[in-house]
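# sequence and predicted model, in that order:
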Amino acid sequence: MKKYIGKSIYNSIAIGKIKVLEKKDKVIKPNQIEDIGAEKQRFESAKTKAHKQLQDLYIKASKELGEDSAAIFDVHKMLLDDQDYLDFIYNMIEQKVNAEYAVITTGDHFASIFSEMDNDYMKERAADIKDISERLVRILSNTINNDYILEEPVIIVADDLTPSETVQLDKEKVLAFVTLRGSTNSHTAILARMMSIPALVSVKMELTEHIDNQIAIVDGNTGEFLINPDPDTICNFKKMKEEEQEKKRLLQALKGKENVTLDGTRINIFANIGNLSDVDAVLKNDAGGIGLFRSEFLYLERDTYPTEEEQFQVYKQVAEAMEGKKVIIRTLDIGADKQASYFNIDKEENPAMGYRAIRICLDRPELFKTQLTALFRASAFGNIAVMYPMIISVEEIEKIMKIVDEVKAELIERNIKIGNVEQGIMIETPAAVMISDLLAKKVDFLSIGTNDLTQYTLAIDRQNQKLENYYNPHHEAILRMIKQVVDNGHKAGKWVGICGELGADLVLTEEFIRMGLDEISVAPPYVLTIRDKVRKMDLTK
């Protein structure tokens, strides 16, 4: 038996045969062409077909994993239309070079530029550029990759997996992912978590076809990858797997139960979603409400701004489906790694700290008013609350409330009913934490976004693989900030929740409740797990 260690993405166990996906780079040679126009047309046809494939992948990922996970394919479509990328390809074709060679050379050129940038967001685009370039070459050369066709359930082992490769695999036949490269915050890692599939990244081993078809064990709890284990080890892990399945079965018995500790302390457990189709998962997992509806995915899934009516219909359907349970909808949080080409946002050195979220909305009030109008119209059909992201000042809240008053007045003029809408803000920056006492007086609730708060506080890009050992969401500074926000919110008589990934961290659940958090919002699959943890606590001890 050989044992290797990697970084775990999803804590579960898988036992089965290995399927090695070893990418063999096809050598693309330059060929001289005579008809430049025809070659350009051949490329255009391939580009159109690539767009269709990416849209199909987007739809597949949306249905299976939700809009949040599918958004990467919107990024790929934007890169496919990037004018600099296209100009480089056309210039090469004009030198009478075949389209395949022009595409692969262009992809390598831009991937090299991106990988050498200091900005970690742009570094990640290197893999995306190579992904779309390889897609175009496969279309141009009429090549089909049969590696995605799985005959039986297997453990996928690869050097790395692109989001496209991950989504194309039949998830019913994927027992686990094991990659030699990749980070715990990569797109593929996010997809694996959403698919509830055990996954390890950064496994220190050599990729060889000799391990193909061998039996292996992936232990997502310890990060161990065991190849050709002995019968006793297999037997032990099978028992652990059975215990794991039994725990999942017992969690189902918690549906309909209250989120209350042994000593009587209550807390709301809500769910985070990205689109209308995710509501089913919220209801299946018996969440008390929706703590974060990421409305930006209504914008990312299209090529033009969604209209007031289109947005209204989505918000209305979510509110009605939840049947009176609270639905907290975050206003547009576009920017940073969530880009839509029709917004015409300039490229930035550091987009995570740039033109994004509420800054765009206040800079483009008509865009903001359209969304607010749709939200307040929908509020008449359920229990809708509105939450504003990336707030750093009292002045921003005052500007928002002025626009809200205008929207309400216009709706009254149109004789349109509106509900009693709670309005809150996300606490995502150290600045917001430090003045949370002032901010709390201006709104109905505070919700802590721990993902951005952690990276801004620690000055660490959470997607930078080199800094993973430094990225510590349990850092004492983060926990003190959360406690400070809770205290300031309660002093102002407002409730305080948490909607970042840290909310699903069972190690901190008891500490969060002792801090006084009123609500924890997590991905739907974690709702019952958090409820189980809460119901076993006794805060008097």
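Received it, and whenever you're ready, just let me know what you need.

# C-alpha from now on. contacts and neighbour counts both.
Noted.

# so how far is Val327 from Ile513?
To Val327, Ile513 is 22 Å away according to CA to CA, to the nearest Å.

# of the two, who's got more company?
Val327 (27 against 19; other CA atoms under 10 Å).

# these two touch, right, the more buried one and Ala385?
Yes. The pair Val327 and Ala385 qualifies as a contact (CA atoms under 8 Å) at a distance of 6.0 Å.

# who are the neighbours in contact with Ile93?
By CA atoms under 8 Å, 6 or more residues apart in numbering, the contact list for Ile93 reads 36, 39-40, 99, 102.

# how far out from the middle of the chain is the helix or strand harbouring Gln313?
Assigned by DSSP states H and E, Gln313 belongs to helix 308-321. When distances are taken as CA atoms, centre = their mean, to the nearest Å, helix 308-321 is centred 22 Å away from the chain's centroid.

# which other helices and strands contact it?
Applying 3 or more CA pairs under 8 Å, 6 or more residues apart in numbering; DSSP states H and E, we find helix 308-321 packed against helix 365-378.

# list the buried residues in the helix it packs on.
367-378 (16 or more other CA atoms under 10 Å).

# could you point out which element follows that helix?
Per DSSP H and E, helix 365-378 leads on to strand 384-388 as the next helix or strand towards the C-terminus.

# next secondary structure after the helix or strand that contains Lys239?
When elements are defined using DSSP H and E, Lys239 is found to belong to helix 231-252. As assigned by DSSP H and E, the chain's next helix or strand after helix 231-252 is strand 268-273.

# show me what that next one is packed against.
strand 290-294, strand 519-522, helix 527-535.

# also this one, for the comparison:
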Amino acid sequence: MTRAQQMQQFQGIPAAAGVAIAPAFLFSLAEQAAETPTAGTTTPDQERARLQQALDAARAEIQRLYAQARERLSEEDAAIFQVHEMFLQDPTLLQEVEKGIAQGQTASEAWHQAIESQAAVLESLNDPVFSARAVDLRDVGQRVARLLAGESNEIPFPDEPSIIVARELTPSQTILLPKDLVRGFGTVQGSKTSHVAILARGLGLPAVVGLPAAFLETVQTGDMLILDGNAGVVILNPDEATLAAYRQKAAEEAQRQAAAQAQGAQPAVTRDGRRVEVAANLGGGGEEEARRAVALGAEGVGLLRTE
């Protein structure tokens, strides 16, 4: 039996509910941009100028990400990218970079060293909140590193509906996943409480994280996958019976969601006939957030956060 004919099941951690059935698309983006220029060929002032140019470009990119996130997510979830922008202004981080440049390092070397140093401190605290911050920090770090190397932060997307497979996805990569082409994603790294998992739930993308490394070593782009975000299972090359069973599950889930959405448009009434107004909490997401609230059955605004 060839590899393509073997059905295999991999257990991970359920991160975002839902079932997806589609071919795999292996996603990879170089984690560390090539070093340029060579240390000693430029002056510290030139390196400071290169760094500032990259920071300004990264800030503009992150602001665009934030705007896109506000169109697709709640203000609370979109605020992840405000944190990313704050990292670019973090005095402790920038002081460490400046120290490296003053000692003769290139901006790329000093930046990478400072990012890894700060991320290691966050990870050493053994707290899921700070671990998520370390992922965010490295996400920002890679963005600036690529800009310093003159490389693009453009992300390769599949050209047909697919399930993304990766060692890890960052928040900035996740928010850019096109809903019409990405059915869900499975990663080796990540946790249920990570910002990537939060974004997946907000985007309505089924997701499984914490998959074994063997999964990434086995799957290839184009292999058929079933991704069960409810159970945290990914099935590679499912047989016809398994495909049929999961297609039925997916159809039933779609029916439940449609029924729930239709019911949300109906007036809320208690069993004893008392009418209750359903109001939404809005967080500054603008007109788009208000539209989403109305689509989900909101009749008004209960709380509007303006901070």
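Structure's in. What do you need? In this text the structure is predicted, and so the values were computed from the model without any measurement.

# quick one: TM-score?
Scored against TM-score structural alignment, normalised by the length of structure 2, the superposed chains reach a TM-score of 0.86; 296 aligned residues with a CA RMSD of 2.4 Å.

# still on that earlier bit, can you list which of the contacts of Ile93 of structure 1 carry over to structure 2?
On the basis of both residues aligned by TM-score structural alignment, their matches' CA atoms under 8 Å, what survives of the contacts of Ile93 of structure 1 in structure 2 is 36, 39-40, 99, 102.

# structure 2: matching residues for the helix holding Gln313 of structure 1?
Under TM-score structural alignment, there is no match for helix 308-321 of structure 1 anywhere in structure 2.

# one more: stretch 411-430 of structure 1?
Alignment note (TM-score structural alignment): stretch 411-430 of structure 1 is unmatched in structure 2.

# try stretch 514-529 of structure 1
Under the criterion TM-score structural alignment, stretch 514-529 of structure 1 matches nothing in structure 2.

# buried residues of stretch 248-256 of structure 2, list them for me.
249-250.

# what range in structure 1 matches it?
By TM-score structural alignment, stretch 248-256 of structure 2 lines up with residues 239-247 in structure 1.

# which parts of the stretch 1-150 of structure 2 are strands?
Here the stretch 1-150 of structure 2 has its strands, by DSSP state E, counting those that start in this stretch, at 8-11, 13-16, 19-26.

# would you mind getting the angle between the last one and helix 240-264?
In terms of direction (axes from the mean of the first three to the mean of the last three CA atoms, to 10 degrees), strand 19-26 of structure 2 departs from helix 240-264 by 120 degrees.

# now strand 19-26 of structure 2 on structure 1. Mean distance?
Here strand 19-26 of structure 2, set against structure 1 after superposition, deviates by a mean of 0.9 Å using mean CA distance after the TM-score superposition for structure 1.

# now do that strand: which elements does it pack against?
Using 3+ CA pairs under 8 Å, 6+ apart: strand 19-26 of structure 2 touches strand 162-166, strand 182-187, strand 224-228, helix 240-264.

# map Glu168 of structure 2 onto structure 1.
So, by TM-score structural alignment, Glu168 of structure 2 is matched to Asp160.

# in a strand, that's where that match is, yeah?
No. Looking at Asp160 of structure 1 with DSSP: H, G, I helix; E, B strand; the rest coil, it is coil, so not inside a strand.

# double-check it against Ser186; I have them as touching.
No. Look at Asp160 of structure 1 against Ser186 with CA under 8 Å: they stay out of range, at 10.6 Å.

# which stretches of the stretch 101-250 of structure 2 form helices?
107-124, 128-148, 171-175, 195-203, 213-218, 240-264 (DSSP state H, counting those that start in this stretch).

# closest to Phe10 of structure 2 out of the ones you listed?
In this view, these are compared for proximity to Phe10 of structure 2 by CA to CA, and helix 213-218 is the closest at 6.7 Å.

# one step back: the helix holding Gln313 of structure 1: which residues count as buried?
Buried-residue list, helix 308-321 of structure 1, by 16+ other CA under 10 Å: 308, 311-312, 314-316, 318-321.

# after it, next one along is what?
That would be, after helix 308-321 of structure 1 and using DSSP H and E, strand 327-330.

# list the helices and strands that following strand packs on?
Against strand 327-330 of structure 1 (3+ CA pairs under 8 Å, 6+ apart) you get strand 290-294, strand 384-388.

# distance to Ala440 of structure 1 and mean neighbour count added to those strands, as TSV?
Shown next, in TSV, are those (distance: least, CA to CA, whole Å; neighbours: other CA atoms under 10 Å):
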stretch	distance to Ala440 of structure 1	mean neighbour count
strand 290-294	18	25
strand 384-388	13	24
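
# and those strands as a markdown table, adding distance to Asp232 of structure 1?
As requested, these are exported to a markdown table (distance: least, CA to CA, whole Å):
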| stretch | distance to Asp232 of structure 1 |
| --- | --- |
| strand 290-294 | 45 |
| strand 384-388 | 53 |
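
# quick check: which of these is nearest to Glu395 of structure 1?
Per CA to CA, nearest to Glu395 of structure 1 of those: strand 384-388, 13.3 Å.

# the closest one aligns to what range in structure 2?
Taking TM-score structural alignment, strand 384-388 of structure 1 hits no residues over in structure 2.

# ok and that strand relative to strand 290-294, angle-wise?
Using the same axes, to 10 degrees: strand 384-388 of structure 1 against strand 290-294 is 60 degrees.

# helices and strands around the helix or strand just after strand 384-388 of structure 1, which ones?
Proceeding C-terminally, strand 384-388 of structure 1 gives way to helix 394-413 as the next helix or strand, assigned by DSSP H and E. The helices and strands touching helix 394-413 of structure 1, judged by 3+ CA pairs under 8 Å, 6+ apart, are helix 365-378, helix 436-440.
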